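> mind folding the following:
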Amino acid sequence: MLTRLSLRQKLLVIPVLGFLVTGIVILMMLTLLKRQHQLTQNVVEHDLSAIHHYTSLLSDFSKNHLSVHDLLSRYRNDLNAEDLVALGAARIEIIRQVQQGLDNQFDIHRQYSDKSSQEAVLILKESLEHYIQAVESALQQSDNRLRYQETLQSANQLFAETHKHFVGLLEIMGQSSEEETEVQLAVFEQHILLVSLIVFVIMTFLVVFSLRQSGRLSRQLHQMIYAMNQLASGNLRFRRSRDHYDSEELEQLSEAIDCFHSTLNSLEKTQARVEEQNLRLKEEVLHKEHAESELTHALDALQIANDELEHRVKERTSALAKMNDELLLEIEQRSRAEQQLQLFKMAIYNTSEAVIITDADARILEVNPAYCQITGYSRAEVLGKNPNITRSERHSEKFYRNMWGCLANKGQWSGEIWDRRKSGEVFPKWLTINAVNDPERNSTWYVGVFMDISDMKQAEQQLEQLAYYDALTQLPNRILFQDRLEQEVKTCASENGRFGVLYIDLDRFKYVNDTLGHSVGDQLLVEVARRIKLCLRQPDTVARISGDEFTAIIRSVHELNDMEVVAAKIIEQVEQPVIIGSREVYVGASIGISLYPDHGNSSETLKKHADMAMYKAKELGRGRYQIFDYTMSALNVDRMALTGKLKQAITQNEFVLHFQPIVEIESHSIAAVEALIRWQPSEGEMIYPGNFIEHAEETGLIHEIGNQVLLSACEQGAQWNRQLTHPVTIAVNLSAIQFENPELADYIRDVLDTTGLPPELLNVEITETTVMKHPEQTEKLLREISDMGVGISIDDFGAGYSSLSYLMRFTANKLKIDKAFTQQLTDRRSDQIIPTAIINLGRSLNLQTVAEGVETRFQLDMLYDKGCDYAQGYLFSKPVDAETIWPMLQAHTLLEDVRGMHI
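Model (predicted):
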């Protein structure tokens, strides 16, 4: 479009566009200001009007309650029963008017109020109705002194509750109005920023456009001047750039230059063509003279060749007549031989055993139908091929050398050999080969006859399988493993060799078997056995010796590191999720390692020491391997004793809960308490979780212990919240092992239903390790828990490694700052970086932050300045039993020595 404009018109484009942009910007600013004015007017007319009306209703309600209370208090002193009922009815009528006013205001402002305001009004209306009923009941019970006093007290309590709901409604509406105003201001600021950005972009575009247009015009004029100078100097071979010109004047000038250039080029080319035609005529004359001479020589050579061809035809005719006589004799001889051959073929073709005939060069000459039926190859596919096309590669070259040596010496060989069918199936056969010599021709043929013995071998294998292999996993069983282990000990003892033994125990398999059933457990064992086998070499042996225990023999070990590499690979493979049906199942592996002869010179000693090392691996945290050392014998005894004591503690309910308050920094009130487990044996001192939780996780007992803790904490929380006037949340820690139970969410739902604790008053705490170990399964469980209304906190945040992509996917409500960062807070900026970053991260993700381990007022002040929401630590209270923390919950504030501090 711009190319059609003249130069004069193009110079006017920029000023016109500038005026248009200025007008548009002014119009957009006026529109934004008008819209902002309307939004502000709506807030004043609707939100503030509603707050004013509800405040008026609260005032009327409070006045009438005082009148009712005064009237009821004067009863039996200044008033009789009839006067009390009459005056009370009048007061109730006034309160009914307040109720009617509340309904009217709700209908008027329903369309402008949000969901939380509507729910608050409905709760207020219900509470007001209860209050009116209580007052009416008090009037009706005036003749019964005891019932009258109880009803009067109930009415006072309902007034306090209704008054609280009125105040709560006003706070919600005020907060809603404030949030709406802030949103409107933010939107207005964004619009102003957007308009400014648009103006800047358009003005930048106009400046760039002006510079570009002027540059293009100057460049095009310089190109035309250059072209004219070249033409004037007689240079017709220069190349002009074919730019698109921005105006009709320049385009016309360019076309005139091109036309002139083209005309000069045409004249030059015409002259060149005339000179080229003259030269071509001269060359054609010379060429014709040369061709006539060559044609004469070619005719002479053709005559000589014709004479030679006639002589050769006569000789060839005589030879063909002689060959025809010899061919007739050979045909007669072959006819007699074919009759004999047909008899032999009928016998071979009708036998049930396979027959194969080869020459001395091992080329197949013939096979019978039984051969084709057994091998799967057709006759056409094998003729002329080597018999080794069915070789299975199960036999060594030495085996075949011995076979052919026997044929060469004795002329016959028979034995068992394994071949491969066309389908790829390997099968056993009993083969007999005979050498057939032909002295006249000085040649040898080989005739092989074999039968398929697959059925016989299969029967043998089934007997061996039942005796020496595990029926479920098809791995060697304990008997075969013991035999191979003893053989390996003897071999290494005689050859001064080394080998290793692995003792593998699956982590958390018992829990999977108990919760998901034995069918799932069996499928899991089959898959785990397959993965372990893939981690080993062909000469190595892996066996299943009991339910979830496997052993392996690693041959030809040069260094201890070789065993560690294999063990680490097995652990990595076993920990990968197993898909069974529609669910993912997770288990792990703990592995013990013993080495011959370093850790024993007998099979039993090596197994026992590998078993001890495996238990040490479980004690150190499971999911790892451990090499045997001789200090493990005593440790294994201690570990087994602790397991027995934990089982006894579960059955005798020796686990108790202590509670530590979590304080809201802004209001210095107790918002929640964290339930912490303690072990109180019937005889002895209290044991803290650091001394037994890890072992409980290794042995799988953590599931039963965790279930007891969750049930006890919810029962205590439900009891407290029934007695308190303000809600208190109960925080419970869940182990990473518990999150491997896919039924965890269902169990939490059952506990809440049983105890009656509202879901919003339960908060489960999980560590970063739990979140990152199996993120897909953890995300699914957390979503199910969150959908119930239960809160979720990420505990000890910052002490491990977290992926922000996973953190944003999980439905967490709080981040708990690890106490290691809280307790290192000083006035140095470097000590404040990590806590500040976690608080800012929580604010960005809309998560509240809780600082653990707060012990000084300086730490609390620093956290408050950084914007932390909650604090927990010895500054407020150490973990105490339920009886000790109850007065703190009733007071709903910090301890006395902290209450007056500046926060």
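
> from here on, just use CA atoms for contacts and neighbour counts.
Fine.

> how close does the residue nearest the centre of the chain sit to residue 719?
Among the residues of the chain, residue 776 comes closest to the average C-alpha position under CA atoms, centre = their mean, at 5.1 Å. The spacing between residue 776 and residue 719, counted by CA to CA, to the nearest Å, is 36 Å.

> another for comparison:
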Amino acid sequence: MLGLYEQIFGSGDRRMARWLRLLLFMLAYLLLALGAMLLSRVDVAVVPPWLAGPMAIGALVRLSPRDWGIPLLGIALADMLAHYICHAPHGIPQYTIINTIEILAGALWLRWRHGGALGMASVSSFVSVLLVSVLVIPLIGSLLLALTQLWEVSGSLHLWWGRYVSGALGMLVMLPVALNSSIRRWRTLLSQGALTKFNAMLALTMLANAVIILFFPDEIVWSIVALLLGALLFDFFRSTLLNVVSVISLVVLIYLFQQWEMLHFSLFHYISIALTVLPALLLGMALQSFRREQAQLLQSEQRWKSALEGSGQGVWEIDLVRHQIRASLETRRLLGESELAVCSMTHWREQTHPDDVAYVEKALEAHVTGQVPLYVAEYRVRQKDGSYRWYQSRGKVMQFDERGRPLQMIGTLIDIHAARQAEFEREQLARDLQEEKERLQVTLNSIGDGVIATDMGGHVVFMNPVAEEITGWTLSRARTCALAEVFPLHGPDMTPQSLELIETCLSRNDVCMSGDDSVLINRHQETREVKATAAPVRALGGRTMGAILVFQDLSRSRELQRRLTFTASHDALTGLYNRHFFEQEVDNAISHGGETPAILVVLNLDHFRVINDSAGHLAGDALLIEIARLIEQHLGSRDVLARLGGDEFALLLHDRDIETSAVWVETVIEAIGALRFSWAGRIHEVSVSAGLIPVDSDAGTFSTLISRVNVACYASRQYGRNRVTIYHPGQEDIEQYHRDIFMAAGLREAIDNDRFVLFCQRIVPLQGEGRDYLEILVRMLGREGEIVAPGAFIPVAERYGIMAAVDRWVIEHALVHDGERLKQVLDGCSLSINLSANSLNDAGFLPWLLETMSVSPLSPQALIFEITETALMNQLALACDVIDALREAGCRVALDDFGSGLSSFSYLRNFVVDIIKIDGGFIRHVNDNALDQVIVDAINQIAHRLGALTVAEFIEDDASAQRLVRMGIDYAQGYYLHRPMPLERLWLE
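Coordinates of the predicted model:
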């Protein structure tokens, strides 16, 4: 049954479903009409209820009147078919028309008066529907039937009355079902199956009706019991459906028993049937109204509860007698105590913040005692995690005893933690804003920038103290004055800029800045260099209120910047360009080489150190300034003069060739030579040496040019000073000096990059006594790793004062870095290290050497330090101090290259040495040169008399070695005996 229902009413095709419903409706009408007609046709004593009409009315009122056409046509067709089947063809048109008019009248009245099915909403409307439907609507059909049968005298009253009773009984029974019927209700009913309480009630009702008709035919009214029971047990739809089934079963039973002639029924029995249905209908309607009101009340309560929960409000009750608090679920949820529905006032006090308990109790007492009409309190309650949240309680006493004492209090609780936090944040924000305002005021009064605020018209409304100081205006005097008057800003051409700056800022609604070269002429007619920035001031909603002008007095900073710029490119002493600026000028000339001739000139003062040392640094500075002014007098418009440092000047001459430049430089040299520099009553002669070189695109870099021109300047000094030399590649002396300069640069680079390596050479005893010892030698490594011979770099190192650094490198690596390994391989032998004149001339060298020896694994007794005769000649006093200190420390001292000077023997009077190394010039030809033999023999004898050992250098053959043995020389050194080798080979071998 349910499957058929789903196919008819659950079809996805709505149009098809409508036609199926129409056919079903017509079929139902046909069956109900046939049933009534067949029963009345068989026995006129039987008055079956006309159920088809009320069913049709109930269906029509659910539709809009404009949609009634097709259903009415279907009703007419079904009605005619029913009459045709019952063999009443002569009465088909009139009965069908009467029935259709009756149905149409009932549907129209219900639609107009009660809104169709909605007219069953209350008991009063239901009674109204029953009265009109039962009494009036059937009367319309009966009257129409009576009018059609006026010419038939016999039986007309009986037919009219029977027609009316049948229609009234049908309306009473069927119309409530039809009006309360719906697809949803039928679907629910059909889906419950056969074994339900309602189906059992249907069976019980039909059984009870059979018993009543059979045994108590005059007590039909007792069938009301089952109907009343159904009204109590079921909803209105099922109870009215039960009424229909009960009435149909009674009519069928009456029909059957009359056919069997068991009983005889009159028309008044049908009135009894109506009386059984009416109370059940009224009771069912009353119960439905009651249930609806209860549901509405429950729904209203649910809505109220949902509204409270949705609004975040909980409900609480206080029993003022028992001192208990009952909380709703929402209240417990808000408080975080979902398990505790009832609690004591003591528990509430424990959960409330200690600072809030007294305040809440006072507010509660004020309301309970009638001092205030409503209890309102805001307090904090402890949460499970130990934190506190803010809540607001509002309540009122709702119940009093007979003496007026309060018994019960009801109220609400809401969580106001977020609101209190927001309020606290607003208060904090207000305090912060006030503090920020004060800080801003202090900041504006203390910052170094001037600040002026204007309105939309460009009138001053605020100035900070810095702005007052810069402009010369006070705020009280400047207020409401035009900005152009208070802040007269001008461009480089003295065009006013103040008003234009503000107007541009306001029109663009953006930040605007003045030019870098803007000046302000203040109230005191002082000119200030300023940098101003204007920005719009906007209200909270974005409306522009005016402009703010921030400006800085850049007069001092720009003056300082000009000084720094000048200092960055000029020499602090002479005011000439410095080396950095001059290098840029030369690089620029190189890059444009060939376009215009340019000559690089370097001037060095001769004997400047003498003047500087004898007359003092102030005299030297004064001389440099005077020389600078003198050279400036001879400069051309495009020439560049710079001081490179010390007593060195450089010039970049333009628009001259090399010969003309040389002549010009000679003129400058003559002018300087004619200068008589006077200082402290003494006259000092001044001369200069100069070098020239052309600048072109092939010149390379500034470093290359300056190196070459310095070579030319050096050549001028070598040639006698006070002259000029033009650099020409290939000149032997210039090239040699150039090579020496590059070698000096290479030496410094080698020291920085640790590009040296230690060698050693054995010194062998000749008399069969003593042990070999080693002399430490040094070799330089070129950029490609090649070995540079000592003859190539040691003279340059001594000439340019670099040899002391080389000595330190050798000593540190020999004594410290390789000291432990040398100690192992020497095995009691001595180690000899050379000291240069540069090291002896260094006051800090001896302390450093003694400290280095103190951390070396080698003992001082194993060390021999060699000092050349040349070093003694130049630094005799210092050499004596060094020799004494070294011998006192336990070291031995050797005098190297002895005999190379004319006064070699005289040095032996001044200090004591342990070893004398005879110069190799006497040893190289000692075997065949009698004079060399005499000199070597004399040196050997004197050395032995002084207690010193002798060493012969440069032994190159066996004959020389044998001669020296016979002469009594103690030690020999040379390639014949041992060639120098890398120090590392000692421990590798």
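
> list the TM-score for the superposed pair.
Put the two chains on top of each other and the TM-score (TM-score structural alignment, normalised by the length of structure 1) is 0.33; 373 aligned residues with a CA RMSD of 6.2 Å.

> if we can go back for a sec, tell me which helix or strand the residue nearest to the centre of structure 1 sits in.
Assigning secondary structure by DSSP states H and E places residue 776 of structure 1 in helix 775-787.

> residue 757 of structure 2 now?
strand 756-765.

> and residue 165 of structure 2, by the same measure?
Assessed by DSSP H and E, residue 165 of structure 2 sits inside helix 156-180.

> what's downstream of that helix, the next helix or strand?
Taking DSSP H and E as the definition, the helix or strand that follows helix 156-180 of structure 2 towards the C-terminus is helix 183-190.

> and the angle from the following helix or strand past that next one to helix 183-190?
Sequence-wise, the next helix or strand downstream of helix 183-190 of structure 2 (DSSP H and E) is helix 197-215. In terms of direction (axes from the mean of the first three to the mean of the last three CA atoms, to 10 degrees), helix 197-215 of structure 2 departs from helix 183-190 by 80 degrees.

> which strands and helices sit next to helix 197-215 of structure 2?
Applying 3 or more CA pairs under 8 Å, 6 or more residues apart in numbering; DSSP states H and E, one finds that helix 197-215 of structure 2 makes contact with helix 224-233, helix 236-259.

> now these as a markdown table including mean neighbour count?
Shown next, in a markdown table, are these (neighbours: other CA atoms under 10 Å):
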| stretch | mean neighbour count |
| --- | --- |
| helix 224-233 | 21 |
| helix 236-259 | 22 |
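
> dump the ones you listed to CSV, plus distance to residue 419 of structure 2.
Written out in CSV, the entries for these read as follows (distance: least, CA to CA, whole Å):
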stretch, distance to residue 419 of structure 2
helix 224-233, 53
helix 236-259, 51
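
> gap between residue 604 of structure 1 and residue 483 of structure 1?
11 Å.

> show me the helices in the stretch 1-150 of structure 1, by range?
Secondary structure of the stretch 1-150 of structure 1 (DSSP state H, counting those that start in this stretch): helices located at 7-42, 49-74, 81-109, 115-140, 145-232.

> how distant is stretch 307-314 of structure 2 from the center of its chain?
Mean C-alpha position of stretch 307-314 of structure 2 versus that of the full chain (CA atoms, centre = their mean, to the nearest Å) differs by 40 Å.

> neighbouring contacts of it?
Residues lying outside stretch 307-314 of structure 2 but in contact with it, judged by CA atoms under 8 Å, 6 or more residues apart in numbering, are 327-332, 334, 412-415.

> buried stuff in it?
By neighbour count with 16 or more other CA atoms under 10 Å, stretch 307-314 of structure 2 contains the buried residues 308-309, 312-314.

> show me where the stretch 551-700 of structure 2 has its helices.
In order along the chain, the stretch 551-700 of structure 2 carries the following helices (DSSP H, counting those that start in this stretch): 555-569, 579-591, 608-615, 617-632, 658-673.

> got those helices as JSON lines, with distance to residue 703 of structure 2 columns?
Compiled in JSON lines, the helices of the stretch 551-700 of structure 2 are given as follows (distance: least, CA to CA, whole Å):
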{"stretch": "helix 555-569", "distance to residue 703 of structure 2": "18"}
{"stretch": "helix 579-591", "distance to residue 703 of structure 2": "9"}
{"stretch": "helix 608-615", "distance to residue 703 of structure 2": "24"}
{"stretch": "helix 617-632", "distance to residue 703 of structure 2": "23"}
{"stretch": "helix 658-673", "distance to residue 703 of structure 2": "20"}
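
> will you turn the ones you listed into JSON lines that also has mean neighbour count and distance to residue 839 of structure 2?
Converted to JSON lines, those look like this (neighbours: other CA atoms under 10 Å; distance: least, CA to CA, whole Å):
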{"stretch": "helix 555-569", "mean neighbour count": "13", "distance to residue 839 of structure 2": "37"}
{"stretch": "helix 579-591", "mean neighbour count": "18", "distance to residue 839 of structure 2": "32"}
{"stretch": "helix 608-615", "mean neighbour count": "14", "distance to residue 839 of structure 2": "22"}
{"stretch": "helix 617-632", "mean neighbour count": "17", "distance to residue 839 of structure 2": "27"}
{"stretch": "helix 658-673", "mean neighbour count": "17", "distance to residue 839 of structure 2": "38"}
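
> who wins for proximity to residue 758 of structure 2 among those helices?
When the helices of the stretch 551-700 of structure 2 are ranked by distance to residue 758 of structure 2, counting by CA to CA, first place goes to helix 608-615 at 37.5 Å.

> report all helices and strands that the closest one contacts.
Using 3+ CA pairs under 8 Å, 6+ apart, the elements in contact with helix 608-615 of structure 2 are helix 617-632.

> now, which of the buried residues of stretch 307-314 of structure 2 lie within helices?
308-309 (DSSP state H).

> re the thing from before, quick one, which of the helices and strands packed on helix 197-215 of structure 2 is nearest to residue 806 of structure 2?
Ranking those by distance to residue 806 of structure 2, with CA to CA as the measure, places helix 236-259 first at 122.9 Å.

> any idea how far that closest one is from the middle of the chain?
Relative to the mean C-alpha coordinate of its chain, helix 236-259 of structure 2 is positioned 83 Å out (CA atoms, centre = their mean).

> so that helix versus helix 197-215, what angle?
Using the same axes, to 10 degrees, one finds that helix 236-259 of structure 2 and helix 197-215 are set 30 degrees apart in direction.

> so for stretch 84-91 of structure 1, what gets flagged as buried?
Using 16+ other CA under 10 Å as the test for burial, stretch 84-91 of structure 1 gives 84-85, 87-89, 91.
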